[in-house]
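A.B. asks: What shape does this take:
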Amino acid sequence: MSKTLFKNLELIRKDLHKNFAELSTQEFRTCQKIFDYLIENTDAKISKVGGTGIIATFEGKKKGKTIMLRADIDALPITETNDFEHKSTDPKVSHKCGHDGHTTILLAVAELLTEKPINKGKIVLLWQPAEENGTGAKAVMADKVFKKLNINQVFALHNLPGIPLNKIVYKSGAFTANVRSLIIELNGRTAHAAEPEHGENPALAISEILQFCEKLTEKDVKKDKFFLITPIYSEFGTKDYGISAGSGELHLTIRSWDPKWFDKRVEILQNYLDLIAEKYSLKIKTSWTQEFFSNQNDKNAVKIIKKSAENLNLNHQKLENPFKWGEDFGLFTQKISGAMFGIGSGVDCPALHNPDYDFPDEITETAATLFYKILENAI
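C.D. replies: From the prediction side, this is the model:
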């Protein structure tokens, strides 16, 4: 693929950043842009999937495995503070995780597969919606279009600020955390603020729950039993100073490396909530939202990533510890053999989800070329 083509892809990436920052499940214009680009520049069979996702399929002449590569396409509800020309035109939404870049990388792979077909097996490229809220992978996997593909192996990448530009990182087992968010609703009874004893105020219950969460937490990422509870939001009562609060909410995000350990620790927390409900005469209701399964990297898939990086003489390194953030690709690796790897965005690149972050276009060619080599080695 020529340098001119990658320069054109940089313009596309910046156009995505500026004009196509759309929240999870709302990526309608992004979906159409990807569809139109693939129609014009590739010979792939194209289908819409999972609501606002796109699948491009390349059929080889010989029978073989079906290998899937995934990119994510949604943006975040973050106001951008950059002042460059391709700044997001939406004042409340911007690409602060690099999904505009991930999308562009996979467009480059689609063009590579058109220029240099892999004539064995089947290649599936997925532009997945709704990664940020943890609903996209589930929607794709439930879609009849996806079910018919019978995927044998899956790969994905994520750009990583803080790691040298174009450096490839990988590890077997957990690559990202298992993450779920818990909503705790506490219902008691209001009373006069001068006579709180005549009601059930959830304030002390919320305080004790937070203290118990701190005791349950194991923050050391080097330990297999890493378990982190982060308070996200809390509210109780109203701004009526004569009324003792009668209801409240507490929202927590919980993460671990191991889904089974996650469930064991959550069970302890839920049992404690029952005790708190009894102690303070409250009714407590819990619900879960934004679930991200841990990316469990298959060791054979990781070997393919490492071999491909070596084939291309890329700087690469095995990671010691997983990343604490959740990634919706984890649902795929829970069900299908595969792996996620990282590519460095630069030591001085602003962190993911920072308001001044921007995807570094310098890594697009490396990432696309590596993806293509992974396909050659995997098929």
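A.B. asks: C-alpha only now, for contacts and for neighbours.
C.D. replies: OK.
A.B. asks: So Ile232 versus Gly246, what's the distance?
C.D. replies: With the distance defined as CA to CA, to the nearest Å, Ile232 ends up 21 Å from Gly246.
A.B. asks: These two - which one has more neighbours?
C.D. replies: Between Ile232 and Gly246, Gly246 has the larger neighbour count (other CA atoms under 10 Å), namely 21 against 12.
A.B. asks: isn't that one right up against Arg189?
C.D. replies: Yes: if you go by CA atoms under 8 Å, Gly246 and Arg189 touch, sitting 4.2 Å apart.
A.B. asks: one more, for comparison:
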Amino acid sequence: MILGNADLAALVGLRQALHRQPEVSGQEAWTAQAILAFTAETEPDVVVTGLGGHGVALVYHGAAEGPTVLIRCELDALPITETGTQGWRSTVPGKGHLCGHDGHMAIVAGLARLIGRARPARGRVVLLFQPAEEDGSGAAAVLADPRFAQIAPDYAFALHNLPGLPLGQFVVNPGPANCASVGMKMALAGRTAHAAEPHKAITPARALARLIPGLMALGQGGDLTADFRLVTLTHLAMGEPAFGITPGHAELWATLRCLTDDRMAALRAEAVALAESVAAAEGLGLSLSWHDDFAACTNDPEATALFRAALVAEGLPRIAGDGPMRASEDFGRLGATAKSAMAFLGAGEASPALHAPDYDFPDSLLPLGIRAFHRIIRTLLG
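C.D. replies: Down below sits the predicted model:
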């Protein structure tokens, strides 16, 4: 079974409507309702709403017992002003679907149409429209929702569009797919004084001068081997914007990134030890908090083989690719509950990058993603 031209036109219309009305992490109420309205005609056997926030899960039962296969996409957009000029550009100031989640949703909505017209022979299909992927909180919230037990999968699959890869070509490999990452916020507290009397202050200036190179030395990037570690300084603030005050407080934000969760645990411990040591040496109070916490995403060998076989069966092109992404994806937490695989789908070698202000998901990718997922479901569930 394939989707017709009218279906594809409707999916393009959905994708562009979602693009016009982006909602950021935790605020995806309208987006969830738009998905529910579009997929209502598919008559899922179970509809779960408000899952882990604004998440939506559509469940389709097969005639016989069998495994549960979950296909996941993301509801949220980014807090970035779009600069694209297409007719469906964002109408919401300061927000844009600049990571392609609008396209991922349209792919899974198209998959819903196919499954609604022909249920699997056995098992269950769960189509998950997950909230709050961009800040790393959505998958954890979905898993913590007591209703997740009702839809817990045996297999889980997802894809992400990837600029830089040839348009329409897939990459799916076993092992690491996306790095683990976490945001570390360090608040340093001392005492202010007059700028003419810095000796009367407890200033964080020297602490920052030590922390900046010290943190960067903990993770210098390089090749994506098992030992990959990267610390990126993302924000720095000290004191007040005035010339008459010796500052008494500062904040330093950094993103820590590793290929695996165990390496991340070690890097976090080293970063904490450094911050505590420097703050103590400078007589400063230290407050640490953690944000945008993403687990590593690792592809299961069996799930990867199923994805690759689906691409072959559908005649869809697969290339070796460059290995895992440095960027993070919170599918890793969902994937840890099942045999899972994340694939990357080329958005074009000349495409603007993900999170660029002029990025726009190519509509030509919609039928390719639908075919790949549908073939996986047919292989596993008949």
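A.B. asks: hang on, the earlier thing: what sits in contact with each of Gly246 and Arg189 of the first structure?
C.D. replies: 199-201 (CA atoms under 8 Å, 6 or more residues apart in numbering).
A.B. asks: Where neighbours are concerned, which of the residues you listed has the most?
C.D. replies: Busiest of those [other CA under 10 Å] is Asn201, holding 26 neighbours.
A.B. asks: Quick check: closest non-adjacent residue to the counterpart of it in the second structure.
C.D. replies: Superposed on the second structure with TM-score structural alignment, Asn201 of the first structure falls opposite Thr203. Nearest non-adjacent residue to Thr203 of the second structure, counting by CA to CA, 6 or more residues apart in numbering: Gly248, 4.7 Å away.
A.B. asks: What is the aligned counterpart of the one you found in the first structure?
C.D. replies: That one, Gly248 of the second structure, aligns with Gly246 by TM-score structural alignment.
A.B. asks: Then His97 of the second structure?
C.D. replies: So, by TM-score structural alignment, His97 of the second structure is matched to His95.
A.B. asks: pretty sure its match contacts Ala75?
C.D. replies: Yes: His95 of the first structure is within contact range of Ala75, at 4.6 Å (criterion: CA under 8 Å).
A.B. asks: Pull up the overlap in contacts between the two.
C.D. replies: By CA under 8 Å, 6+ apart, the residues touching both His95 of the first structure and Ala75 are Ala21.
A.B. asks: Show me where the stretch 1-150 of the first structure has its helices.
C.D. replies: 3-19, 28-41, 99-115, 136-142, 144-147 (DSSP state H, counting those that start in this stretch).
A.B. asks: To clarify, my last question referred to the stretch 201-350 of the first structure.
C.D. replies: Using DSSP H, counting those that start in this stretch, helices in the stretch 201-350 of the first structure cover 203-216, 259-279, 299-311, 330-335.
A.B. asks: what's the spacing between the shortest one and its chain's center?
C.D. replies: In terms of CA atoms, centre = their mean, to the nearest Å, the centre of helix 330-335 of the first structure is set 12 Å apart from its chain centre.
A.B. asks: Looking at His95 and Ala75 of the first structure, which is more packed in?
C.D. replies: His95 (31 against 27).
A.B. asks: The equivalent of Ala356 of the second structure over in the first structure: what's it in contact with?
C.D. replies: Under the alignment (TM-score structural alignment), Ala356 of the second structure pairs with Asn354 in the first structure. Contacts of Asn354 of the first structure were listed using CA under 8 Å, 6+ apart, and they are Lys96.
A.B. asks: Which residue of the first structure sits opposite Ala158 of the second structure in the alignment?
C.D. replies: Match for Ala158 of the second structure (TM-score structural alignment): Ala156.
A.B. asks: Please determine how far its match is located from Thr103 of the first structure.
C.D. replies: Computed as CA to CA, the Ala156 of the first structure to Thr103 of the first structure distance reads 11 Å.
A.B. asks: Repeat that for His198 of the first structure.
C.D. replies: 58 Å.
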